[in-house]
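[1] can't give you the sequence, but here's the structure:
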């Protein structure tokens, strides 16, 4: 696979991941962090960082809007539930290793 095709495939995978996360808004970021050690916010940080590496100025909030498909505050209000004590304990345990 040539470099251009590889980049196009990687971009398509990213778009599919964002679509998948968007279709599964019930999956909370804390659950993603517990299970996979990354969440939507991590993707946004990676997006902003990769844009910077390419000489583009994409701040964290703009990157969040790409990942969440809406302003983060709006997503949080509509879809984010308060973390339970059980989730917080699992997150703390998962971050020990």
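    Thanks, I have it. The structure presented is a predicted model; accordingly, all values stated were derived computationally and were not measured.

[2] alpha carbons only for contacts and neighbour counts from here, please
    Noted.

[3] now the strands for this protein?
    Per DSSP state E, the chain has no strands. Nothing in it meets that criterion.

[4] select the longest helix from it.
    helix 3-23 (DSSP state H).

[5] what is it packed up against?
    With contacts defined as 3 or more Cα pairs under 8 Å, 6 or more residues apart in numbering; DSSP states H and E, the secondary structure elements packing on helix 3-23 are helix 60-68.

[6] can you tell me how far residue 45 is from residue 97?
    23 Å (Cα to Cα, to the nearest Å).

[7] ugh, wrong one, residue 43
    Taking Cα to Cα as the measure, residue 43 falls 22 Å from residue 97.

[8] give me the more crowded residue out of these two.
    Neighbours of residue 43 and residue 97, each counted by other Cα atoms under 10 Å, are more numerous for residue 43; the result is 19 against 5.

[9] my read: the more buried one touches residue 66, true?
    No - judged on Cα atoms under 8 Å, residue 43 makes no contact with residue 66 at a distance of 9.6 Å.

[10] tell me the angle of the longest helix of the chain relative to helix 60-68?
    Relative orientation of helix 3-23 and helix 60-68, computed by axes from the mean of the first three to the mean of the last three Cα atoms, to 10 degrees: 80 degrees.

[11] before we go on, here's another structure to hold up against the first:
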């Protein structure tokens, strides 16, 4: 693997994160529950990780501000425009995923 200096590595990771946010923004039809089922993370998780990264650096970033960065708009606005109710199939798949995680942990 190519090694980069720390600043370059950080810039590359930041660019990849921005691209991920752009990709999610371009695919608003992909619901958070779909992401949770397939990848075990969602837009809200990204928001929490962003908030935690700020906190690790002694910076203040509240959850609503972090979600606005990830969603590209206030969460309540995004939710009203793009979030759909979870289907029974999605809920069942999510519960199965959670049960699978729980069984692996024990």
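    All right, it came through fine. Not measured: the values here are computed from a predicted model.

[12] now do the shared contacts for residue 43 and residue 66 of structure 1.
    Common contacts of residue 43 of structure 1 and residue 66 (Cα atoms under 8 Å, 6 or more residues apart in numbering): none found.

[13] roughly how far apart are the residue nearest the centre of structure 1 and residue 97 of structure 1?
    Averaging the C-alpha coordinates of structure 1 gives a centre point, and the residue nearest to it by Cα atoms, centre = their mean is residue 40 (1.9 Å). In this view, residue 40 of structure 1 and residue 97 of structure 1 are 21 Å apart by Cα to Cα.

[14] how about residue 38 of structure 1?
    As for residue 38 of structure 1, its distance to residue 97 of structure 1 is 15 Å (criterion: Cα to Cα).

[15] could you find the counterpart of residue 23 of structure 1 in structure 2?
    Across the two structures, residue 23 of structure 1 finds its equivalent in residue 26 of structure 2, going by TM-score structural alignment.

[16] also residue 79 of structure 1?
    Alignment of residue 79 of structure 1 against structure 2 is given by TM-score structural alignment, with residue 82 as its counterpart.

[17] residues near its match, how many?
    Neighbour count for residue 82 of structure 2, taken as other Cα under 10 Å: 12.

[18] equivalent analysis for residue 95 of structure 1, please.
    Using other Cα under 10 Å, residue 95 of structure 1 has 10 other residues around it.

[19] one more: residue 20 of structure 1?
    Look at residue 20 of structure 1: counted by other Cα under 10 Å, it has 11 neighbours.

[20] next one: it from residue 55 of structure 1, what distance?
    Distance check for residue 20 of structure 1 against residue 55 of structure 1: by Cα to Cα, it reads 28 Å.

[21] same check, this time on residue 78 of structure 1
    33 Å.

[22] run through the residues that contact residue 19 of structure 1.
    For residue 19 of structure 1, no contacting residues are found, by Cα under 8 Å, 6+ apart.

[23] now with 10 Å?
    Neighbour list for residue 19 of structure 1: 13, 67-69 [criterion: Cα atoms under 10 Å, 6 or more residues apart in numbering].

[24] kindly report the same for residue 56 of structure 2.
    Contact analysis of residue 56 of structure 2 by Cα under 10 Å, 6+ apart lists residue 50.
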